[in-house]
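Novice: curious how this folds, go ahead:
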Amino acid sequence: MREAAMDPLIIDFTTGAVAHRRQFGGGRGQALPRAIGMKGGKTPSVVDATAGLGRDAFLLASLGATVTLIERSAQMHALLADALMRAADSDVAEIIARMTLLHGDAKELLADLAPEVVLVDPMHPPRGKSALVKKEMRQIREIVGVDADAPALMQVALASARSRVVLKWPQKADLMAGLPKPSHQITGKSTRYDVFMVG
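Specialist: Okay, here's the model as predicted:
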């Protein structure tokens, strides 16, 4: 049986999962803010080098961080730009004001940005399980591909960040090849954050 045609991908920062996570997600106690270094009153500035749907960037901005999102896919960038524009005139306008979207390859942009913290969330390796990944993630993979240059991006991030680099990675996956051992890891249900302290 053929799979039904998928609805077009739309990014929305005002409703659905994003709004729920902002209200009920657990604030700075969540794994991502902890990995970024949001503790003891600290609110680092962050570059999200692989913006994707922008949800992690939005979460961090909702907790007070200034976030620069980099997206190299023209299609994903357009979807993000549209979502940010719509949300700028809503009850989350104050959060959106802390988010800046750039179009380009993070490997080329990071050095000039001199970021405090870099978040890297590349397309994850295909899972061994036969269960289909979420429809949304399949749509993103169709748009952005497989991020074969993720190790190269990580090397640039490690050379550019002033405080730390955080790699979002499947919880049970091997460490990304060619990288130093992370300083520490923070694990969630299906995802872990490999944290590399630098500088």
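Novice: going by C-alpha atoms from here, please, whenever you check contacts or count neighbours.
Specialist: Fine.
Novice: any idea how far His103 is from Ala78?
Specialist: 9 Å (CA to CA, to the nearest Å).
Novice: and the two? Which one has more around it.
Specialist: Of the pair Ala78 and His103, His103 is the one with more neighbours under other CA atoms under 10 Å, namely 17 against 13.
Novice: I'd say the more buried one and Ala74 touch.
Specialist: Yes - at 7.3 Å, His103 and Ala74 qualify as touching, with contact defined as CA atoms under 8 Å.
Novice: Proceed likewise with the subsequent sequence, for comparison:
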Amino acid sequence: MSQSLAVAAADESWMESAQNLAAELSLPYLGAVDPAETDSFAQLLMVGDALSLCATGRKAPGPVWVDFVGGAVAHRRKFGGGKGQQIAKAVGVRGGFYPRVVDATAGLGRDAFVLASLGCEVLMLERNPVVRALLRDGLRRLRDAAETDSELAPIAARLSLDDSGLPASEWLVKQPAESIPVVYLDPMFPQREKSARVKKEMVAFHQLVGSDEDADALLEPAYAACYYRTVVKRPRVAPFLAGQKPSVSLEGKSGRFDVYTRHGMSRHGMSRHGMSRHGMSRQGMSNKE
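Specialist: Purely as a prediction, here's the structure:
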């Protein structure tokens, strides 16, 4: 773990939790400090009401945290277009069919939350231990909010995090062949220097995570593990993952979803959440479905 990152507490009441997290992640612990007054580390993992990643210094951008309750995700949940969204079409959501999804490159979990809000059961994988800690904290706050919010309760029940810490390629290889309905991949793509779309607060996150240089190695184990399809989210101008042409691509203004289909899902004996009594159907379906 890079020593450009340390753990700190938002105030004295969070010091014990912060110290425990620092030990878990093998990171330096600074006590209760203000990120704006700190310059000995480039970033701080701040423990408080919400766990957040903060750049340090007086002119640093705002913090990054996982928010499954308010802000942009709440707006998208209510006004984002529901099943008409490209991501819903890409994973195959339609009618009463909500496939189970493994988001193998979860990041901050935004797409995973969208899929869970649409009705899919979603398991998030994330190999970076700091990002995994952010996801775990976001899930904790989602479940706390779900206790008093009937709209969030079913979403919280459908969203989970694998805490093994295994790289996605290793995790996928360990799964039985064709055992996962949908594998979703959104590997970090190198930021173009001229891009103005990246918010300043996300720069610290990109610096922490870096680009997924081994992204091409994900496609083969993902496709082997999936039953229905593997979906890859890419910038619009990016090459196909591993150089493999998808069955179909759904393009938007700045990005696209490459869909690698394997089998179809039978409409017979299927519950409203897309699973038959015996698990998965073997009936074929065309790529357009």
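Novice: how close are the two chains, by TM-score?
Specialist: The TM-score (TM-score structural alignment, normalised by the length of structure 1) is 0.92; 197 aligned residues with a CA RMSD of 1.8 Å.
Novice: and the longest helix anywhere in structure 2, what's buried?
Specialist: For structure 2, the helix that runs over the most residues, judged by DSSP state H, is helix 129-146. If you call a residue buried by 16 or more other CA atoms under 10 Å, then helix 129-146 of structure 2 has these buried ones: 129-139, 141-143, 145-146.
Novice: and the residues you listed, which is closest to Glu193 of structure 2?
Specialist: Nearest to Glu193 of structure 2, judged by CA to CA, of the buried residues of helix 129-146 of structure 2 is Val131 at 23.8 Å.
Novice: any idea what that closest one aligns with in structure 1?
Specialist: Correspondence of Val131 of structure 2 to structure 1, assessed by TM-score structural alignment: Met76.
Novice: what sits against that match?
Specialist: By CA atoms under 8 Å, 6 or more residues apart in numbering, the contact set of Met76 of structure 1 is 52-53, 143-144.
Novice: can you turn the buried part of these into a ChimeraX selection?
Specialist: Buried residues among the contacts of Met76 of structure 1 (16+ other CA under 10 Å), as a ChimeraX selection:
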select :52,53,144
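Novice: any chance of JSON lines for the contacts of Met76 of structure 1, columns secondary structure and distance to Val118 of structure 1?
Specialist: Output for the contacts of Met76 of structure 1, formatted as JSON lines (DSSP: H, G, I helix; E, B strand; the rest coil; distance: CA to CA, whole Å):
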{"residue": "Gly52", "secondary structure": "coil", "distance to Val118 of structure 1": "14"}
{"residue": "Leu53", "secondary structure": "coil", "distance to Val118 of structure 1": "17"}
{"residue": "Ile143", "secondary structure": "helix", "distance to Val118 of structure 1": "23"}
{"residue": "Val144", "secondary structure": "helix", "distance to Val118 of structure 1": "20"}
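Novice: how close does the spatially most central residue of structure 2 sit to Gly31 of structure 2?
Specialist: Nearest residue to the geometric centre of structure 2 (CA atoms, centre = their mean): Ala106, 2.2 Å. Distance check for Ala106 of structure 2 against Gly31 of structure 2: by CA to CA, it reads 29 Å.
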